[in-house]
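[1] Have a look at this fold, sequence not included:
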């Protein structure tokens, strides 16, 4: 049976936006997988490699002011295309860059481009949910992991034939360009104006717009956007904190789970990597199904319950000890935090592009600084206390989630017959405190 035009349009845009998430995961994993080759070609030490990774993260974290301006000026569709193409250029530059200082500059630019694409693609995903009243953000985030997996497989295949970075990165950049060309027609075009007008002040703006007209209201609206940029609303800060502690939990599990299994639980060398595998697999599986849970239970309940599950499961595993209880606790973390990032991104997007940019930057900061903080705690005490801090971090996400105005669950997840921008604005305002 032929699908309705609404379903066709939703699926077309969903696949296009998913391509952006896939692209970001693919690009990052491509160059990270070749760090040994970069190290050998540039004759770098361990500390210099650490600075390379830090520089990329710093670029993404400090990109917030630039991203906010670019989102208001160009919108998420054009910014997605530009930043995605820039990531391909970064790969080509990394394959030919002659020295370490220029490599640092290239990776700083990579971090800025990552920050731009991260905000723009999540704005696209949030706009898609709002337009069709259907949840999809969790599946979109799952495609990021799929991109990382494919990049790792491609790296393994290419290095079996040649160790030349130019061949590998050139092939990867070409694939990124193809993805951008294929995805571009399906990206949403009208999300930027809506994002600029939504948020808590929307109802107050409505009467003024009817009285003064859109032309007279344009300048005050721009000034209001600048005020929000300078002084974020309390709700935006709570979202940012939830994102920080959520990404701290994610990043710390990826960086410290194997070492915990080996040094604390005394797992064998073959079992230690299972910590990362368990967390990753549970996160991907949960994100595949989480959109249905969001539709049924609502984003707020999913974030609160999931983060509590992550914190409690990990804390119990630390108390009990043993390989199997520890892996079960790690699985609880992967399951519990999987939907945190997608849900918070959707909530931030409803407040406008400035809020989304700030929350994304705070999330990057948590992902960057979290594993290091856990390392400092472990060095001062023990790795058990370091992992206990991860459990506390997950519980803090649940606390922050109680202060965020989440949308109510959609009683009818099917798309409306004729979606258009007017109902979209109404759905962007939080309707549940």
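    Done, it's in. On a predicted model such as this, the values are computed, not experimentally measured, just so you know.
[2] drop to CA atoms for contacts and neighbour counts, all remaining ones
    OK.
[3] tell me what the host helix or strand of residue 331 is packed against?
    For residue 331, the host element (DSSP states H and E) is helix 323-337. Other elements packing on helix 323-337 under the criterion 3 or more CA pairs under 8 Å, 6 or more residues apart in numbering; DSSP states H and E are helix 234-263, helix 274-297, helix 299-320.
[4] One more pass at 7 Å, please.
    Here helix 323-337 touches helix 274-297, helix 299-320, going by 3 or more CA pairs under 7 Å, 6 or more residues apart in numbering; DSSP states H and E.
[5] And the contacts of the shortest one?
    Surrounding helix 299-320, the residues in contact under the criterion CA atoms under 7 Å, 6 or more residues apart in numbering are 294, 325-326, 329-330, 332-333, 336-337, 339-340, 343, 384, 388, 391-392, 394-395, 397-398, 401, 406.
[6] returning to what we had before: if you compare the helices and strands packed on helix 323-337, which one is most tucked away?
    Highest mean neighbour count of these: helix 299-320, a mean of 23 (counted as mean count of other CA atoms under 10 Å).
[7] ok now it, how far from the chain's centre?
    The chain centre lies 20 Å from the centre of helix 299-320; the measure is CA atoms, centre = their mean, to the nearest Å.
[8] Give the next helix or strand downstream of the helix or strand harbouring residue 393.
    Remark: residue 393 resides in helix 383-401, with elements defined by DSSP H and E. Using DSSP H and E, the next helix or strand after helix 383-401 towards the C-terminus is helix 421-428.
[9] circling back to that earlier point, tell me which of the helices and strands packed on helix 323-337 approaches residue 236 most closely.
    Closest to residue 236 of the helices and strands packed on helix 323-337 is helix 299-320 (CA to CA; 14.8 Å).
[10] Taking their axis directions, that closest one and helix 234-263 sit at what angle?
    Orientation of helix 299-320 against helix 234-263 (axes from the mean of the first three to the mean of the last three CA atoms, to 10 degrees) gives an angle of 30 degrees.
[11] Which of the contacts of helix 299-320 are buried? Put it as a PyMOL command.
    With 16 or more other CA atoms under 10 Å as the criterion, this PyMOL line picks the buried residues out of the contacts of helix 299-320:
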select buried, resi 294+325+326+329+330+332+333+336+337+339+340+343+384+388+391+392+394+395+397+398+401+406
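[12] this is the other structure I want to compare:
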């Protein structure tokens, strides 16, 4: 087995910059969650309409996802990731300051569209950095996303607890996030992404049927895992506030417990994946998530619900990184195609999940609606054969070459 190369200073700086991008993306999204109850009340929305408004976001993501591979080839992953993140922060402010229900829905759509570009570009840049390390570091990047979500969730909970206005919340958060974005750019890798420099066939890309079916299965694994995460993000604060009568500050902790446990799972996930493989890690995690959420829904209380969300977060921690890894390393696909198709399918969860839970909560109750979480974990187990059994982390290691820091070029 080949020995992984010692990463250069520039490679280590690039790893830190990519981690910061993941942190920013998680913080931006999670900071909204504790304010959802106030936004919904200010706009006088039912759970059904609120869920539909949130679900409209993936429509923007699905449309934007059709062009991400082309944009990545025309530019660089560093440039796309940083500028898309700027757009996401500005739209985050628009969500918080929406004057009407339809303005809120439109801001969610556009924010989701920019998130697609950020998501794919920062994952592609992270895999470029991983090649320089010669070992798995991908789960640690996603762990930084989770850390960002913890930070954003805590910040949002704090602002909710002190009853800070939504406008001031937007202003303070935007200053912090845009400052970090500007500071990290010069540490990203320079030049075009290596895969983009390879010759690619002209015209439309034809994907063999067996590869397409594999990508569909991977996308569904990601979609079901994402639906677990999305249920916590979209509904935890409202469920804790309305269903369990938690205070505004405490209600925001549902997403913090979910992503906090997810952070632990992702920081330890690389070792778990090395031992069990992506497939085995997914099955173990989904078992823990199923038990935890089943207990939380069977015996509803604030402490047990927070525990259930924590189990769900830890359980799905390695699944989305595993889906991206398998899709990115599938032979016979042009650069970015596997990631784009899987990411497009993954976002179906964000389109279907929120209105389904919202409608069930209006018609029945939140406890019944949140049964989608343990049902989704069972689906992940059923489709987990699409994930890699074990990884070969040496296959992507290129010949050593000098890497320079970048200004996002």
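    Nice, I can see it. Worth saying up front: this structure is predicted, and the values here are computed from it rather than measured.
[13] Mind checking the TM-score on these two?
    The TM-score (TM-score structural alignment, normalised by the length of structure 2) is 0.75; 388 aligned residues with a CA RMSD of 4.4 Å.
[14] on that earlier part again, the helix holding residue 393 of structure 1 vs structure 2, average offset?
    Its matched residues in structure 2 lie on average 3.1 Å from helix 383-401 of structure 1 after superposition (mean CA distance after the TM-score superposition for structure 1).
[15] Who are the packing partners of that helix?
    Using 3+ CA pairs under 7 Å, 6+ apart, helix 383-401 of structure 1 is in contact with helix 234-263, helix 299-320, helix 353-380.
[16] Check which helices and strands the top helix by length along structure 2 sits against.
    Across structure 2, the longest stretch assigned as helix under DSSP state H is helix 101-133. In terms of contacts (3+ CA pairs under 7 Å, 6+ apart), helix 101-133 of structure 2 is packed against helix 9-30, helix 47-65, helix 77-96, helix 138-161.
[17] Deepest-packed of those helices, please.
    Most buried of those by mean neighbour count (mean count of other CA under 10 Å) is helix 138-161; its value is a mean of 25.
[18] what does that helix rub up against?
    Against helix 138-161 of structure 2 from outside (CA under 7 Å, 6+ apart): 19, 22-28, 30-35, 126-127, 130, 169, 248-249, 252-253, 255-256, 259-260, 262-263, 266-267, 269-270, 318, 321.
[19] what is the orientation angle of that helix with helix 9-30?
    40 degrees.
[20] any idea of the angle helix 138-161 of structure 2 forms with helix 269-298?
    Using the same axes, to 10 degrees, helix 138-161 of structure 2 lies at 40 degrees relative to helix 269-298.
[21] Surely residue 188 of structure 1 and residue 78 touch.
    No: look at residue 188 of structure 1 against residue 78 with CA atoms under 7 Å: they stay out of range, at 9.8 Å.
[22] quick one, what contacts the aligned partner of residue 258 of structure 2 in structure 1?
    When structure 1 is aligned by TM-score structural alignment, the residue opposite residue 258 of structure 2 is residue 279. When contacts are counted by CA under 7 Å, 6+ apart, residue 279 of structure 1 touches 330, 331, 333, 334.
[23] which SS state does residue 192 of structure 1 fall under?
    At residue 192 of structure 1 the chain is in helix, as set by DSSP: H, G, I helix; E, B strand; the rest coil.
[24] Distance-wise, check it relative to residue 136 of structure 1.
    The gap separating residue 192 of structure 1 from residue 136 of structure 1 is 19 Å, by CA to CA, to the nearest Å.
[25] Let's have the helices and strands packed on helix 383-401 of structure 1 in TSV, adding distance to residue 158 of structure 1.
    Output for those, formatted as TSV (distance: least, CA to CA, whole Å):
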stretch	distance to residue 158 of structure 1
helix 234-263	26
helix 299-320	38
helix 353-380	29
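[26] out of those, nearest to residue 412 of structure 1?
    Here helix 299-320 is closest among those (CA to CA), at 15.3 Å.
[27] tell me the angle of the closest one relative to helix 274-297?
    Counting by the same axes, to 10 degrees, helix 299-320 of structure 1 lies at 150 degrees to helix 274-297.
[28] Measure how helix 299-320 of structure 1 sits relative to helix 323-337, angle-wise.
    Helix 299-320 of structure 1 runs at 160 degrees relative to helix 323-337, counting by the same axes, to 10 degrees.
[29] Helix 299-320 of structure 1 vs helix 383-401, what angle?
    With the same axes, to 10 degrees defining the directions, helix 299-320 of structure 1 sits at 160 degrees from helix 383-401.
[30] coming back round to it: closest one to residue 197 of structure 2 among the helices and strands packed on helix 101-133 of structure 2?
    Short answer: helix 77-96, nearest of those by CA to CA, at 13.0 Å.
[31] check the fit of that closest one onto structure 1 and give the mean distance.
    Relative to structure 1, helix 77-96 of structure 2 is 2.8 Å off (mean CA distance after the TM-score superposition for structure 1).
[32] and that helix, what does it pack onto?
    Looks like helix 77-96 of structure 2 contacts helix 101-133, helix 166-184 (3+ CA pairs under 7 Å, 6+ apart).
[33] Distance to residue 7 of structure 2 added to the ones you listed, as JSON lines?
    Shown next, in JSON lines, are the helices and strands packed on helix 77-96 of structure 2 (distance: least, CA to CA, whole Å):
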{"stretch": "helix 101-133", "distance to residue 7 of structure 2": "6"}
{"stretch": "helix 166-184", "distance to residue 7 of structure 2": "19"}
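[34] Check the ones you listed for me and report the most buried one.
    Of all the helices and strands packed on helix 77-96 of structure 2, helix 101-133 has the most neighbours on average by mean count of other CA under 10 Å, namely a mean of 23.
[35] still on that earlier bit, start and end residues in structure 2 for the helix or strand just after the helix holding residue 331 of structure 1, please.
    Using DSSP H and E, the helix or strand that directly follows helix 323-337 of structure 1 along the chain is helix 340-349. Under TM-score structural alignment, helix 340-349 of structure 1 corresponds to residues 319-328 of structure 2.
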